[in-house]
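1. make a model of this:
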Amino acid sequence: MWPLIFIVIFIILMSTYTIMKKTNTKQIELDDLNTLYQCTSCGKLHRKYQEELQSLIDLTYSTPSICPRCHQPADLYIGEYFDWMKTNPECPKLRKQDLRKFKKTVKKARQLEKELQNLDAFLHYYHPVNKNKNSSDRDGKLL
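-> So this is what the prediction gives:
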């Protein structure tokens, strides 16, 4: 009887630990994505998740801590936090339910990027770049 009680208690403790670990992991990820930056040039605020989305949309935007608006360096915001910063339309703070939407958006953007690469490879396969530009076909026209 005692071994059964210990097994049940062990299972309850392990499941509680697993649930708490997942919750803490999501909260850490959410806090990381909500990191606030301030542009040194234009002074606008933005969050890390906006940088990640911008890097997926704009292929020239690859450096972290760059303002998504003016593409100038941005520093970590260390000033005083106000309530309006959580709901600022330019950089709203992600909530837990928004995290799922963000992940879906990132996944779709990566899928589209992969499809674009596949399409480029396909087009390159069927329309190879003509290395000999001076060659002509039977009619005498340049290719």
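
2. rest of the way, CA atoms for contacts and neighbours
-> Fine.

3. strands of the protein, residue ranges please.
-> 36-39, 45-47, 74-76 (DSSP state E).

4. most tightly surrounded among those strands?
-> When you average the neighbours per residue for each of the strands of the chain (mean count of other CA atoms under 10 Å), strand 45-47 leads with a mean of 24.

5. please give the structure of this sequence too, so both can be compared:
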Amino acid sequence: MNLVMDEHGGASPATGRTLSVGDTHTLEVPLRWGDSDALDHLNNTLYFRLMEEARMQILYGAGLKLPDDHGAILAHASCDFLRPLTYPASVRVTHRVGRIGRSSLAFELTLDKVGDESGSYARGRNVLVWMDYINNRSEPWPADVLCRLGAAFMSGG
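-> Got it, this is the predicted structure:
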């Protein structure tokens, strides 16, 4: 793999940069009729499933082998339900990098209804931690993983 180094020592195979605070990833996911509850709203658990699907698309899109000896775990997930989503619709799930720590990445998420620009339907927060699964402990994010994630995200700057 041919990497191009940036001024911070980071690199990305496709873009020549590493993941940075403010970078975004967007995925559109269609709702299914069966996702609704008795009140014709998207069931609350499905908001987390939408976030999960987008997160897995990010990880697989970055070429991470799952499972492996090392990898990311979801250490935190939260959601503020702002307005009910209803079928039929497609939901745009946006991850924005909020913080990059030694072993953790914090994402701010928004769930928006495609075609409705009146505001988000939900806001969330996810924290991923890079783990050594064999020894059951966190480790620093490998530079090559941050590079591959950088290629999966759009630059925020």
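
6. tm score of chain vs chain?
-> Aligned and superposed, the two chains score 0.24 in TM-score terms (TM-score structural alignment, normalised by the length of the first structure); 57 aligned residues with a CA RMSD of 4.6 Å.

7. hang on, the earlier thing: let's have the strands of the first structure in a markdown table, adding distance to residue 115 of the first structure.
-> Below are the strands of the first structure laid out as a markdown table (distance: least, CA to CA, whole Å):
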| stretch | distance to residue 115 of the first structure |
| --- | --- |
| strand 36-39 | 32 |
| strand 45-47 | 28 |
| strand 74-76 | 32 |
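
8. can you tell me which of those strands comes nearest to residue 100 of the first structure?
-> Ranking those by proximity to residue 100 of the first structure (CA to CA) places strand 45-47 first, at 16.7 Å.

9. about what we covered before: among the strands of the first structure, which is nearest residue 112 of the first structure?
-> That would be, of the strands of the first structure and by CA to CA, strand 45-47, which comes in at 23.4 Å.

10. now do that closest one: which elements does it pack against?
-> Using 3 or more CA pairs under 8 Å, 6 or more residues apart in numbering; DSSP states H and E, the elements in contact with strand 45-47 of the first structure are strand 36-39.

11. hmm, 10 Å instead?
-> Contacts defined by 3 or more CA pairs under 10 Å, 6 or more residues apart in numbering; DSSP states H and E place strand 45-47 of the first structure against strand 36-39, strand 74-76.

12. include distance to residue 108 of the first structure when you put those strands into TSV, please.
-> Formatted as TSV, those follow (distance: least, CA to CA, whole Å):
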stretch	distance to residue 108 of the first structure
strand 36-39	25
strand 74-76	27
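
13. helices along the second structure, start to end?
-> Here the second structure has its helices, by DSSP state H, at 44-61, 143-152.

14. want to try TSV for these, with distance to residue 24 of the second structure as columns?
-> TSV is the format used below for the helices of the second structure (distance: least, CA to CA, whole Å):
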stretch	distance to residue 24 of the second structure
helix 44-61	11
helix 143-152	9
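
15. from those helices, which stretch is densest packed?
-> Taking mean count of other CA under 10 Å, helix 143-152 is the most buried of the helices of the second structure, at a mean of 22.

16. thank you kindly, that will do.
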